[in-house]
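1. Fold the following, please.
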Amino acid sequence: MVTVNFGRSRQNDVYTAGIHGRKPVIPTDFAELERRAKAKMSARAWAYIAGGAGEGRTMAANRAALDEWAIVPRVLRDVSQRSTEIELFGQTLAAPVLFAPVGAGALAHPDADVHIGKAAAELGVPYIFSNQGCAPMEDVAAAMEAVTPGAPRWFQLYWSTDDRLVDSLIARAEKMGAAALAVTLDTTMLGWRPQDLNLGSLPFARGEGINQYTSDPSFWEIVAERLHDAADERPEISLGAIKTLFSIARNVPGDLRNNLTAPEPRAAVQTFLDIYSRPSLNWDDIASLREKTSLPIVLKGVLHPDDARQAVDLGVDGIIVSNHGGRQVDGSISSTDALVDIADAVAGKTKILADSGFYTGADVFKALALGADAVCIGRPHMYGLALNGADGARDAVANIIAELDLTLGLTGHTDVASLDRSALKRLSRA
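-> Model (predicted):
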């Protein structure tokens, strides 16, 4: 686990390779990374991973709010030795960065979750396994262990309408070594996402991104019950439906030929769509979660300071300030503005992570100075994954950590714990 002067080391590696005419496979700036990933990815993949809700106003707000804070460097401080290392929920992490959960990652690269897990394990930072992942959590955990024994990982929980499934997913998360449980609150229903809608593309309807479910015995019990009670209906036959059936048959466990004719695969997809998330989820459910698990509980999708205060009152271990990457509500408050309000409201009484729109090391620096304990990275690692698999996901996040380290040194800081708002100046709003 390398955390001391990581930025200079990474720079030196890149420049040394340049002597031999080798350029980085993964661009070191976000704009070029995004451009190359778009050229590589399918239209469906780009719509799902890069798209936002409505007119994209929340995605734009995430970036605009960050730009309102300027970094104020200090000089003549000894910054020759630096470390990005932090401690979070009893684990020492190489940097205050986590790989955020992104559903249906196989749209960007086959076996996406396994590759992302390997990337995170190499860097010594957690991967929050997606509940809507494309590989069973046990497989991802095993891949991470093969790279780095004890590699940190969390699990993201979508609270199903069926508590049997909730309990089963939590038990599996505990068994596979999750260090925390991140409960997603802001996707009890899908937001209005025109890029997906204009293509008529919902990955889960094709069996993409439901592997946590199809690897779960409780889920198959629910599917069997629904099949037993279902009326005999003839599905509409079309070329598109046939293509979708082949996609489902490939993505659901079992023999492809059998899956094409058996009712279970199609029933599994429909069951997922019907029960994956609970619109009635409320604070009483969160209060009951402590009875279900001993893992640290982190609430993902908190944007209002009153909700943050209530989370503290319930004794949750952390919150993730997130607007789901701008993918749920168009015109929502930015993650940065919400972070400022929430950091003031909770006053250090719980861990705060930031998510949505943080793409560079300088962005992470600002988030930490504004009160975050760590930052979740989403689209950058998915773009790196699309370009070069596990190595690409690793390099995209390594570049962010390297820039964070250099920004620390160039602003007169030697560790992330020393950052506070004195490192920033808020620019006047237009």
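2. C-alpha only now, for contacts and for neighbours.
-> Will do.
3. Which residue lies nearest the spatial centre of the chain?
-> Central residue of the chain (CA atoms, centre = their mean): residue 100, 2.0 Å from the mean position.
4. Isn't it up against residue 378?
-> Yes. Applying CA atoms under 8 Å, one finds residue 100 in contact with residue 378, separated by 5.0 Å.
5. Name the residues contacting each of the two.
-> residue 355 (CA atoms under 8 Å, 6 or more residues apart in numbering).
6. wait, what's in contact with the residue nearest to the centre of the chain?
-> Neighbour list for residue 100: 127, 128, 129, 355, 376, 377, 378 [criterion: CA under 8 Å, 6+ apart].
7. Please give the structure of this sequence too, so both can be compared:
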Amino acid sequence: MAGLDPVHRDFFAGGAGDERTVHANETAFDRLRLLPRVLRATGVPDPRLTLFGTVLPGPVLIAPTAFHRLAHPDGETATAHAARDTGTVMTVSMAATTPIEKIAGTGARLWFQLYPQPDRDFTAHLAGRAAAAGVTALVVTVDSPVFGRRERDLRNGFLDLPSGLACENLRDPVTGRVRDIVLDPSLGWDDVLRLRAVTRLPILVKGVLHPADAAEAVARGLDGVIVSNHGGRQLDGAVASIDALPAVAEAVRGRVPVLLDGGVRRGTDVVTALARGATAVLIGRPVIWGLAAGGRDGVATVLRRLHEDVVRVMALCGAATLAELTPDLLREVRP
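-> Coordinates of the predicted model:
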């Protein structure tokens, strides 16, 4: 990451306010200890899972993160090539610096993240454009009625992308002008459900921490829930994702996939999250650091090493499959 501009590094690494939630996402895992089983005759563990009809080699997906070309000139296409090379899913951000069509040209498995815009017709256009490019699910971010106060960016004066970069998925279909992302404090459940009228893709809501919201998502027929505090970039002081996970999983009761986003850095974190009720996890910052360090190969190295670590930890816990990662393998410790 030596070549990464310090201002851009702060953009990726930083969060809102005092960054307590950024820190908590990682440190919350420190209170959770694995209680392995032995002599289970498991053989080599099988970490595969199926999401929305697609068999994936493991339970680690790429979270939506903006502006990959700030980290590497090849940007989102490099990340997508790495996703294809490793067989995982890349969730493309609405704020990508590469058009979805070019990213899809890599042949990677893609989901598409969006913020519903006050212009509902443009939101429908985005969903249709993503579907036409071949994405297999929509991820609707719902934890951002307003922008969080990201003080590193304010101190650095980082308010706009450098010349030559733009949020390419936000180009107006008529004028070609790149629109601003407009967050909408009036957003409600019905606005998310309007996407049902314009797409047949599975719809996941990202940014759920309260179990009542998870239950509401299922009751309204949405297809998945992503437990996330936006990497600590929105509400500082919000609960760590891994701490919110058990109550959300209990509210969902296996009716739809529950994914965890936030703080995952090692195979032990992945296994811990699955034992706490997650179907799979998403990683964001580790992908960006891999991209900055080595482009496509750097991202692929991050993904492969994490996959290998998951298999190793499963073996050490006596789990042959992901289904065997159950709550009895965890203990919570207090300082």
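8. picking that back up, just tell me what the residue nearest to the centre of structure 1 corresponds to in structure 2.
-> Residue 100 of structure 1 maps onto residue 63 in structure 2, with residues paired by TM-score structural alignment.
9. separation between that match and residue 166 of structure 2?
-> The gap separating residue 63 of structure 2 from residue 166 of structure 2 is 20 Å, by CA to CA, to the nearest Å.
10. go on, residue 13 of structure 2?
-> In terms of CA to CA, residue 13 of structure 2 sits 20 Å off from residue 166 of structure 2.
11. OK, contacts around residue 149 of structure 2?
-> Residue 149 of structure 2 sits next to 16, 17, 233, 234 when contact means CA under 8 Å, 6+ apart.
12. Quick one: the helices in structure 2, in order.
-> According to DSSP state H, structure 2 carries its helices in the segments 6-13, 20-27, 75-86, 100-104, 120-133, 151-156, 189-193, 211-219, 241-252, 267-275, 285-317.
13. Throw the ones you listed into a markdown table and include distance to residue 68 of structure 2 and mean neighbour count, thanks.
-> Listed next are those as a markdown table, based on distance: least, CA to CA, whole Å; neighbours: other CA atoms under 10 Å:
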| stretch | distance to residue 68 of structure 2 | mean neighbour count |
| --- | --- | --- |
| helix 6-13 | 10 | 17 |
| helix 20-27 | 20 | 20 |
| helix 75-86 | 4 | 24 |
| helix 100-104 | 12 | 20 |
| helix 120-133 | 18 | 18 |
| helix 151-156 | 17 | 15 |
| helix 189-193 | 26 | 14 |
| helix 211-219 | 30 | 17 |
| helix 241-252 | 24 | 22 |
| helix 267-275 | 24 | 24 |
| helix 285-317 | 7 | 21 |
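14. among those helices, which is nearest residue 326 of structure 2?
-> When those are compared by CA to CA, helix 267-275 sits nearest residue 326 of structure 2, at 4.4 Å.
15. and the closest one with helix 20-27, angle?
-> 100 degrees (axes from the mean of the first three to the mean of the last three CA atoms, to 10 degrees).
16. What residues in structure 1 pair up with helix 267-275 of structure 2?
-> Under TM-score structural alignment, the match for helix 267-275 of structure 2 is residues 361-369.
17. Need the residues that contact that stretch.
-> 66, 69, 71, 336, 339, 354, 358, 374-375, 399-405, 407-408, 416, 419-424.
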